[in-house]
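Chemist: What follows is a predicted protein model with its sequence.
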Amino acid sequence: MSIAVSDQVKENSALLRLDLNDTANALRVLSDAYVIPPDPTKKSGRYTNSGVLDADGNFVIQSISWSNSTEQVNSAPATPAPEEVEQLKGRYIFGGVLYGHFGHFIVESLARLWAQDAEGVDAEAYIFTAKVSTFPQKSVEKLQKLAALLGLRLPIIVARVPTQVETLYVPAQGFGMNDLIEGSAAFRTFMNTHAGAGIEPTGDEKIYISRSKLPSDRGSLLGEYKLEEYLAAEGYDIFHPQRFPAEEQIARYKAARQIIAVDCSPLHMLGYVGHKDQSAAIILRRSMVIGDYLARQLQSFKGMDAYSIDCLLDDWILQPGSRPSRSSWGEIDFGALHAKLLASGHIQNPTPWPSLTQEERSAELERIEKMHEAKFRSYNEIKVIRNKSII
């Protein structure tokens, strides 16, 4: 790991730049180290003071979790008072931050699974700090089952209070979002060896991973129903992964040869369990670079053909927001999408797809505003107003 200075955490520690190729500093073995969860009296959020301190109270840089190679999620916590500390005998692997959100869990919470196969590691469980102190045990058990399908062989425990561990292995994060999306060699090898092992491929050769039946707070495409109609006519099965157990999701992703999806978390799962003979088309649903990153994961982990397709005309932003997010809705040019899917070989019918009519577009906007009980605003309009205010 190479050192880089950060204004964000100068008061706590020097910020380190995560280098996924730095194998020499990827794992530390500590005696009597402290695993410190976020302070339950502080307002919960993504950025916390938590992680691992060594026996002398020094922050262990391998315990940092990262949004990208330069943005820390957690910074050095305070050394706990002796009366606050629980003792834990045995050998454990530090797992990082435990997230309940599916995408953050399979990307960030599982990013240290590679340590199970590291030379000299002999542990009895993973110990995590939860994003929030109220993280329910039932959720831990549910995530344990999902992680087991992706290669986890050890139980998960959560440090609810500062915990001093007799022997603690602290691996660096081996995977993540943004510029960490290709993963370390150790993480890729681990996932390609263990994820989905023993689950036989079952299902259609063409699938569209749909968002049309997700909870109302998750964004998608205006007129996704129309895209589903077009793709069903091309022989695609419209797949709603949240309605199936994880075993079946994996089986379906293994069986498919052609996959189309809007940018979404299930594509990370495909990156773990898919194979090189697949071809994936990722349709951008928001003005972000996430499609390119998802394509890079599929390419680097599996060597599959993967394409990010941008046909966005606008983003519709849930108010009072001002930027695309997981709750925004993309408005796309269906004709341009058809042309790009035809060129990539994902569809065959040369007849262009009509975009939404003005009436259909208005009905969609009315539908999502009613669903959210809030207004949506055009991102193009927001940018115009912002630029005028700057000028």
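Modeler: Structure received.

Chemist: switch to C-alpha atoms for all contacts and neighbour counts from now on
Modeler: Will do.

Chemist: what comes up buried for stretch 299-317?
Modeler: Applying a neighbour-count criterion of 16 or more other CA atoms under 10 Å, one finds 299, 301-312, 314-317 buried in stretch 299-317.

Chemist: Sorry, slip of the keys, the one I care about is stretch 286-294.
Modeler: Arg286, Ser287, Ile290, Gly291, Asp292, Tyr293, Leu294.

Chemist: Could you list the residues in contact with that stretch?
Modeler: 177-179, 181, 263, 267-268, 282-284, 307-309, 312, 315, 324-325, 328-330 (CA atoms under 8 Å, 6 or more residues apart in numbering).

Chemist: quick one on the thing from earlier: return the subset of the buried residues of stretch 299-317 lying in strands.
Modeler: The members of those that map onto strands under DSSP state E are Asp305, Ala306, Tyr307, Ser308, Ile309, Leu312, Asp314, Asp315, Trp316, Ile317.

Chemist: give me the number of residues near Ser139?
Modeler: Ser139 has 11 neighbours, counted by other CA atoms under 10 Å.

Chemist: That one sits in which helix or strand?
Modeler: helix 137-149 (DSSP states H and E).

Chemist: Can you name the next helix or strand after that helix?
Modeler: Helix 137-149 is succeeded, C-terminally, by strand 156-158 (DSSP H and E).

Chemist: hmm, who's touching that next one?
Modeler: So strand 156-158 is in contact with Ala125, Tyr126, Ile127, Phe128, Thr129, Ala130, Val140, Gln144, going by CA under 8 Å, 6+ apart.

Chemist: next one: that strand to chain centre, how far?
Modeler: Put simply, strand 156-158 sits 20 Å off its chain's centre (CA atoms, centre = their mean, to the nearest Å).

Chemist: Stretch 275-285 too?
Modeler: 16 Å.

Chemist: Just the endpoints, please. Distance across that stretch?
Modeler: End-to-end distance for stretch 275-285: 25 Å, by CA to CA, to the nearest Å.

Chemist: Contacts for it next, please.
Modeler: 220-221, 254, 256-263, 290-291, 294-295, 302-312, 315, 329-332, 341, 346.

Chemist: Next up, a structure to set beside the first:
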Amino acid sequence: MGVEDLVRWERATPPAEIEMNVGIRDVDNAVLSPFAVRAEGRRRKLRGAVYTAAGTLVEESLRLSGPGGLVVEDNPRSLPPEDLGRDMVHLRGTWLYGGHWMPEFGHFITETVTRLWPDPRPVAGVVYHRFVGTEAIKPWQTTLITRAGWGAAQTLVNTGWARVDHLVVPSRTVFLSSMVHPTAVRQWERMSPNAHTAGEPVFLSRSRLTSDPRRTRTDPLLDREFAARGFRVFHPQEHPVDEQIRVASQAPVLAGAVGSALHLSAFASPDCRTIELGDIRTRDRPHRPQRAIDAACGRLTAHVPYYEQDGARDISSTSHALDAIMKSS
């Protein structure tokens, strides 16, 4: 079996078919339990959720990961009276619950902004639970929140006990590594500039990310291979996030290694195709979160395995695979 039989365009399918009921729950005198995380083997168990005034868990607030997830929710289904009687921060008025404030770019695109799918409305603010990592608010996150329609509202990343007069809790629209609901796709479309004029194919390069543990010493050669095939070699970290989204939205083909940058395909045209280059994590199989995004958007995709030679990406085999893909267009 040759490369041509292994590497070709295929219609993306979701890693798992999961029933997702999307809606909004209004909770009066809601209680936010604090962020906490503990290790259990390779897994980390996460706490931090919304509860009713009587202490009952609001299931819509949970972060649910797909099969094999390494960070899983571990919230009790009810709170004891002593927790409900604690001194808490009081958030007055109506707030929107924004889920978890993800510190990583790809997770912010897939998990945080997709929780903000309700039509923007006047609220006192949007409150999030902290996630593993820092709760610091970075400029690129503020930009994405603004594009999602909630830039005018106060942003609060909560870490302790809090009580909210009235909390609007939208359900999740992404089941990580498994499935993306059409509501999430509409949210990404709302955030896209809708300037889907045909631009040039784009390769999202890692060659200048010298601290990236998944970068290999042959990545600069990979830039040349894509440039020779008419791709614009784009280094996302060197551009504002607005420009990253604009470039992705106009690309007829978006290529890149497995990871956060390729999640920019969420903002691409419906006709855009994606080429995913495997890395040391996904040597011969598509990355589940990326596959979920592309399936929800109805994309044709191609996965190039991680061909390795002397501890780095084998450029010759990768080049052969790219030729097979481009010939099959």
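Modeler: That came through fine. Since the model is a prediction, treat every value here as computed from it, not as a measurement.

Chemist: what's the TM-score here?
Modeler: The TM-score (TM-score structural alignment, normalised by the length of the second structure) is 0.79; 303 aligned residues with a CA RMSD of 3.3 Å.

Chemist: picking up where we left off before, which of the contacts of strand 156-158 of the first structure fall in helices?
Modeler: Counting by DSSP state H, those place Val140, Gln144 in helices.

Chemist: quick one: which of the contacts of strand 156-158 of the first structure is most hemmed in?
Modeler: Neighbour counts for the contacts of strand 156-158 of the first structure peak at Thr129, which has 27 neighbours (criterion: other CA under 10 Å).

Chemist: Which elements pack onto the helix or strand that contains Glu4 of the second structure?
Modeler: Assigned by DSSP H and E, Glu4 of the second structure belongs to helix 3-6. Of the remaining helices and strands, those touching helix 3-6 of the second structure by 3 or more CA pairs under 8 Å, 6 or more residues apart in numbering; DSSP states H and E are helix 315-327.

Chemist: and the helix it packs on, what does it pack onto?
Modeler: Applying 3+ CA pairs under 8 Å, 6+ apart, one finds that helix 315-327 of the second structure contacts helix 3-6, helix 219-228, strand 300-304.

Chemist: ok now it, how far from the chain's centre?
Modeler: On CA atoms, centre = their mean, the centre of helix 315-327 of the second structure falls 28 Å from the chain's centre.

Chemist: separation between the counterpart of Arg285 of the first structure in the second structure and His287 of the second structure?
Modeler: Using TM-score structural alignment, the equivalent of Arg285 of the first structure in the second structure is Asp279. Distance, Asp279 of the second structure to His287 of the second structure, using CA to CA: 10 Å.

Chemist: do the same with Tyr97 of the second structure
Modeler: Tyr97 of the second structure is 29 Å from His287 of the second structure, by CA to CA.

Chemist: Can you give me the end-to-end span of stretch 260-276 of the first structure?
Modeler: 16 Å.

Chemist: Pull out the buried positions in it.
Modeler: 260-275.

Chemist: same deal with stretch 189-207 of the first structure?
Modeler: Judged by neighbour count using 16+ other CA under 10 Å, the buried positions of stretch 189-207 of the first structure are Phe190, Met191, Asn192, His194, Ala195, Gly196, Pro201, Asp204, Glu205, Lys206, Ile207.

Chemist: for stretch 221-238 of the first structure, same thing?
Modeler: With the criterion 16+ other CA under 10 Å, stretch 221-238 of the first structure contains buried residues Leu221, Leu222, Gly223, Glu224, Lys226, Leu227, Glu228, Tyr230, Leu231, Tyr236, Asp237, Ile238.

Chemist: can you put the residues you listed in a markdown table and add distance to Asp19 of the first structure?
Modeler: Formatted as a markdown table, these follow (distance: CA to CA, whole Å):
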| residue | distance to Asp19 of the first structure |
| --- | --- |
| Leu221 | 35 |
| Leu222 | 39 |
| Gly223 | 41 |
| Glu224 | 39 |
| Lys226 | 43 |
| Leu227 | 40 |
| Glu228 | 41 |
| Tyr230 | 43 |
| Leu231 | 41 |
| Tyr236 | 40 |
| Asp237 | 40 |
| Ile238 | 39 |
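
Chemist: Scan the first structure for its longest helix.
Modeler: Per DSSP H, the first structure has its longest helix at helix 358-372.

Chemist: if you line the two up, which stretch of the second structure does that helix fall on?
Modeler: Against the second structure, helix 358-372 of the first structure falls on no residues (TM-score structural alignment).

Chemist: now that helix against helix 224-233, angle please.
Modeler: 110 degrees (axes from the mean of the first three to the mean of the last three CA atoms, to 10 degrees).

Chemist: Helix 358-372 of the first structure vs strand 312-318, what angle?
Modeler: Computed with the same axes, to 10 degrees, the direction of helix 358-372 of the first structure lies at 30 degrees from that of strand 312-318.

Chemist: Remind me what helix 358-372 of the first structure packs against, helices and strands.
Modeler: The helices and strands touching helix 358-372 of the first structure, judged by 3+ CA pairs under 8 Å, 6+ apart, number zero.

Chemist: Quick one: distance of the helix or strand following that helix to the chain centre.
Modeler: Counting by DSSP H and E, the element after helix 358-372 of the first structure in chain order, helix or strand, is strand 376-378. Distance of strand 376-378 of the first structure from its chain centroid, counting by CA atoms, centre = their mean, is 26 Å.

Chemist: tell me what strand 376-378 of the first structure is packed against?
Modeler: Looks like strand 376-378 of the first structure contacts strand 312-318 (3+ CA pairs under 8 Å, 6+ apart).

Chemist: after the strand it packs on comes which helix or strand?
Modeler: Following strand 312-318 of the first structure toward the C-terminus (DSSP H and E): strand 329-332.

Chemist: Now Ala248 of the second structure: which helix or strand?
Modeler: With DSSP H and E as criterion, Ala248 of the second structure is part of helix 241-250.

Chemist: close enough to count as contact, Glu17 of the second structure and Met179?
Modeler: Yes - counting by CA atoms under 8 Å, Glu17 of the second structure touches Met179, with 6.5 Å between them.

Chemist: So if I had to pick from these two, which one is more boxed in?
Modeler: Remark: of Glu17 of the second structure and Met179, Met179 carries more neighbours, 25 against 11, as counted by other CA under 10 Å.

Chemist: mind listing what the equivalent of Gln250 of the second structure over in the first structure touches?
Modeler: Counting by TM-score structural alignment, Gln250 of the second structure lines up with Ala255 in the first structure. Neighbouring residues of Ala255 of the first structure by CA under 8 Å, 6+ apart: Pro201, Thr202, Gly203, Asp204, Glu205.

Chemist: Likewise for Ser2 of the first structure?
Modeler: Leu16, Arg17, Leu18, Asp19.
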